[in-house]
Every structure is written in structure tokens, then in C-alpha cells.
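Trainee: sequence unknown, structure follows:
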């Protein structure tokens, strides 16, 4: 695992935040159209069907998947079953500002879980990079006015996002642990489909509780179909592929700093949809976030 960034690795770790920002925007737009837990299930069901023709062999008895079912069941729970389910639930009850603020704690969770459970002690540069990168996120979210942050109030959605961020950090550390069958690890589509196979079971279980305990309804139509196509192809398949490669190259601690680009991209997307041009604080926030990435990656 090489801790130094290359242009290729930088691109791999930048694509997921861009797609995740779009995922957050779409998830917010779909509130009232489809229940959040059901949205996550449909998203991964479509992604699994798309991967089946090229990676369906992983579900066979001789693939090695079923001998490692406990590991893939855990990966499927954290990455497929929990993370986006909790995020979509957070977008239902929490403001975008609060959700993004809580999500910006990802580097802290990565460093803490790595130190507590995986024996990876953070360096001073990583601590400094975490502070610098989160400061950049706060500049963007506050629009350059720090008094905006004082108005933040926690709601249940913030707790959901906090749990989602912790689940993602744990998932990212598990990605670099050895033990996967070489044939599966060497095929990105098979590796993702193996997680989806178990994650769909978790998602179906959670969705069943949603329909049994809440007045859930779905408004079928072309807007929902287009949104599902995007979240299945982009934030699911493409983002997970790029994130997995990036984490394997530089490790979860450094990769976590790139996740802080998500609120920056979300701010730019919101500005574009509203017809507003980027402001000076966007540039300041971007420089701070990139500075955190550079500081944490240097030896």
C-alpha cells in the first residue's frame, strides 16, 4: 500500500465524492416519492442486476465466496445495508447543512477506528490534515460566515448520519484486510457483487420493517426511474469501484480526506441548479480541503 498520491489515484478518490454529492441531491429530491430504506434497496437491486452478467460466477459454490460468508456479510451490512440507508433517512429529517457537517467527521472516524481496532496509529501530519480539511468544509457550509454554524441544532437525522459515517469508516478499513479469495479480490465487479448479494438481504430486512412500521408508499414514474438509474450506476457501481481502488492504494486514513470534497461538490451543484456562481469562500474551502489532503499524504 503506497501512501503517496499519484494523479491516477487522486482521480480515483475524487470521482466518488462528486457522485456522492449528486446522490445526496437526488436523495433529497426523492423525499416523499419513495421511502428512504426502500430507495436504498431498489438502488442496490438494480446495481446487482447490472453486475450479474459480468460477475455472476461469484455466486457459484466454487467461487470461494461462501467460505468467506461472514466477512462479506459484514461488508454488505456496513457498505450496502447501512451507509446509504442511514443517509437517506437523515435527509428526510435533517437539514443538508447538518447532514454534511456530520459527514465531514469521516477523517476523525477513520483515524479513531484505525487506531482502536486495526493498530494504525495516526501521525501528527494526519491530525493536522484532519483539522485543516474539516476547516475547509466548515468554510463552505457556513458560506464564509461562522455565525451560521452557531445556529446548527441536532435532530434525529444527524444521529443517523453519524452512524452512517462510522459504518463507512469501519467498512473502509475492512477493505484492506487480507483474507478474500484472490479470484474475487482481483475482479472488482465480483467483489462488489459479493457485497451486494449479502447487502440486499440486509436491505430487504430493513425495508420490510419500514413497510411494516410506517405508512410507506412509492410514487412510480419516469422521475423515479431516472433517479434510480443514476444512483445505481454512478454512486453505487462507479463510485464504489473507484473508492475501493483508491483505498487499496493509499489506505483509509488518507482516502477519508477526499470524502470531504463531497460537501464542496454539493455546494457547487446547488449553486449551479439555483443559477448562482461560486463565491470566494468556495475557493477558500477547496484550498483548505486540498491542503489537508496534501499535508496528510506527505512523509
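Mentor: Arrived safely. Please read these numbers as outputs of a predicted model, since none were measured by experiment.
Trainee: Please count neighbours and contacts with C-alpha atoms only from this point.
Mentor: OK.
Trainee: so how far is the first residue of stretch 245-259 from its last?
Mentor: 14 Å (Cα to Cα, to the nearest Å).
Trainee: which residues are contacting that stretch?
Mentor: The contact list for stretch 245-259 (Cα atoms under 8 Å, 6 or more residues apart in numbering) reads 1-5, 9-10, 12-14, 16-17, 104, 106-107, 110-111, 114, 126, 129-130, 133, 169, 172-173, 175-176, 289, 292-293, 296-297.
Trainee: out of the residues you listed, which are inside helices?
Mentor: Counting by DSSP state H, the part of these found in helices is 9-10, 12-14, 16-17, 106-107, 110-111, 114, 126, 129-130, 133, 169, 172-173, 175, 289, 292-293, 296-297.
Trainee: Please look at residue 35 and residue 219 and confirm they touch.
Mentor: No: applying Cα atoms under 8 Å, one finds residue 35 not in contact with residue 219, separated by 9.8 Å.
Trainee: More neighbours: which of those two?
Mentor: Neighbour count, other Cα atoms under 10 Å: between residue 35 and residue 219, residue 35 has more, with 23 against 12.
Trainee: another one to put next to it:
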């Protein structure tokens, strides 16, 4: 079997995105109570669009006919990924912890299997189903916080359920990307989805801001939060991830995604004082083992 040699550059490319996405969870938690979650998501992607537009504009003009042809699909992808997934994640972080959010997000392979089988007529092998069940077991440890009686009474933190919704939304988006990806360069595709997601987010953000009892307070902290979420996890991590896949292939990077909860646990302890618990470790082990089992050939 052919093996992939990981040099220092490839290792960095594989490791940086999970670190950036863990940082996004930490910053989202820091923003709770300071910037409303839907507004945070809207401003994040407006910043990303403004930074990406000069780089992608020539491609947009070149592929404008293809953009018109795939307008409905691009709008759907933007609604699912930009407007819904990221908004659900920030909503989750208002009541849940970054460790919980990233662990639940790491269970995406489970929902990919279920949604693929139910809506996209995909067939899967027994070990993939076994891997998905392990992921489900890992998520259960996190949701129950190590207390099985929570399952009987459905005493979940609302943020955990928001993150489940985010994971399901992202799974639908992933299948659409696999089955119906428009033939566009990555910068053009990303910009089109961002614009669609921003347009869909504006009415909801306006409603959210209208419900505030006090006006939004701008500060240096808010500026740094917006600058980070609008650049590092939104653009830089996406392009680094794309380069990592081009160097290492599509299979190996899946395992590095499981670093996101580990980075989130370390950053939560250092920056937020939220130490991980034993059930986080059990959840991570089950999810990691499930992903490894589902991805094996």
C-alpha cells in the first residue's frame, strides 16, 4: 500500500486549520454576551468577503455565465454553510462550551452516513456503519456529561442541540458539494457562497439587533474578535486546508480534524479556565476511533 510521507510543511498545513477552528470556538465563547451570535456571523463573513473579493473578482468575471447557471445551487450552499452552520455554531457557544461544541462537530461522519443513506441513496459498508455508531457513542458521552440519566430526561444544554443542528446542516452541505459542486475555482466558489450566505443572514441579524435591550457596545475586544473570525477561520484556514488536501490526499486530513477538540480543550483551559472532564476524553476516543474505522479501506 502506498504511504504518504509527511514533511514539515505538510504537517503544518494539516495542523493549522484544526487549530484555527478550535480558536474560532474559543473566540465565539468570548463573544457570548458581547456580540449577538447571528450578528457576529454576519460581520464575520462580510469581512471575509471584502478581503476575498479583490483576489477572486477576476475569476468571478471570467465565470459569470457559470455563476448564473448554478445560482440556485450556490444560494442553497451559502444558506446551509455560511448562514446556517456558522450561525448555529455561534448560537451553541452562548450556552455550551468550546470543548462540547468541537466534540459534537467531530461527529460529522455519523451524520454524513445517515444523510447520505436517507437522501442521496448512498450505500455503505459494515465497518462504516460501525464507525458511525462509535461516533454516536462519543457524542452521547458529551451530551449526557457522563450521566446516563440525563438521556432519559432530555436535560441537554441548548447549545449542544444547536451544535447538533449545525452538524446536520454541514452534512447536507457536504453532500451537495460532493454531488453537485459547480465547476468553479475555489476562490470564486467561496465568494459566491459567502455573498449568498450574507444576504440570507441580513434579515435575521436585523431582527436580532432589534431585540437588544441595549445598543451594541464597540470596544477593542469586539474589534479583535471580529478581525479574528473574519480572517483566520474564515479564509486562511480554508485555503490552507485546500493546500493540505492537495499535498496529502483526501483521506489523511480526516484524521487531523480530530485535533480540533484537543486544541479546544487546551485553549479552553488556558484562556477560559474551562477544564475538560473524563467524559470529554471518552467522547474523543470514541469519535476518533469511529472516524478511523469508517475511513479504513
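Mentor: Yep, that arrived. Because the structure is a prediction, the values reported are computed rather than measured.
Trainee: ok, back up a step: which among the contacts of stretch 245-259 of the first structure end up buried?
Mentor: For the contacts of stretch 245-259 of the first structure, a neighbour count by 16 or more other Cα atoms under 10 Å gives the buried set as 3, 5, 9-10, 12-14, 16-17, 104, 106-107, 110-111, 114, 126, 129-130, 133, 169, 172-173, 175-176, 289, 292-293, 296-297.
Trainee: Now do the strands in the second structure.
Mentor: Using DSSP state E, no strands are found in the second structure.
Trainee: Report the separation between the aligned partner of residue 176 of the first structure in the second structure and residue 59 of the second structure.
Mentor: When the second structure is aligned by TM-score structural alignment, residue 176 of the first structure is paired with residue 178. The gap separating residue 178 of the second structure from residue 59 of the second structure is 22 Å, by Cα to Cα.
Trainee: and if you look at residue 238 of the second structure?
Mentor: According to Cα to Cα, residue 238 of the second structure and residue 59 of the second structure sit 18 Å apart.
Trainee: One more: residue 260 of the second structure?
Mentor: 32 Å.
Trainee: The two: who's more crowded?
Mentor: Each of residue 260 of the second structure and residue 59 has its neighbours counted (other Cα under 10 Å); residue 260 has more, 25 against 17.
Trainee: Tell me the counterpart of the more buried one in the first structure.
Mentor: Mapped onto the first structure by TM-score structural alignment, residue 260 of the second structure lines up with residue 262.
Trainee: what sits against that match?
Mentor: Contacts of residue 262 of the first structure by Cα under 8 Å, 6+ apart are 17-18, 20-21.
Trainee: Just send these back as JSON lines, with distance to residue 95 of the first structure too.
Mentor: Converted to JSON lines, the contacts of residue 262 of the first structure look like this (distance: Cα to Cα, whole Å):
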{"residue": "17", "distance to residue 95 of the first structure": "19"}
{"residue": "18", "distance to residue 95 of the first structure": "20"}
{"residue": "20", "distance to residue 95 of the first structure": "17"}
{"residue": "21", "distance to residue 95 of the first structure": "15"}
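Trainee: Tell me which of the residues you listed persist in the second structure.
Mentor: When you map the contacts of residue 262 of the first structure onto the second structure and apply both residues aligned by TM-score structural alignment, their matches' Cα atoms under 8 Å, the shared contacts are 17-18, 20-21.
Trainee: ok, residue 172 of the first structure to residue 254 of the first structure distance?
Mentor: From residue 172 of the first structure to residue 254 of the first structure the distance is 11 Å (Cα to Cα).
Trainee: And for residue 181 of the first structure?
Mentor: 26 Å.
Trainee: The two - which one has more neighbours?
Mentor: Of the pair residue 181 of the first structure and residue 254, residue 254 is the one with more neighbours under other Cα under 10 Å, namely 28 against 14.
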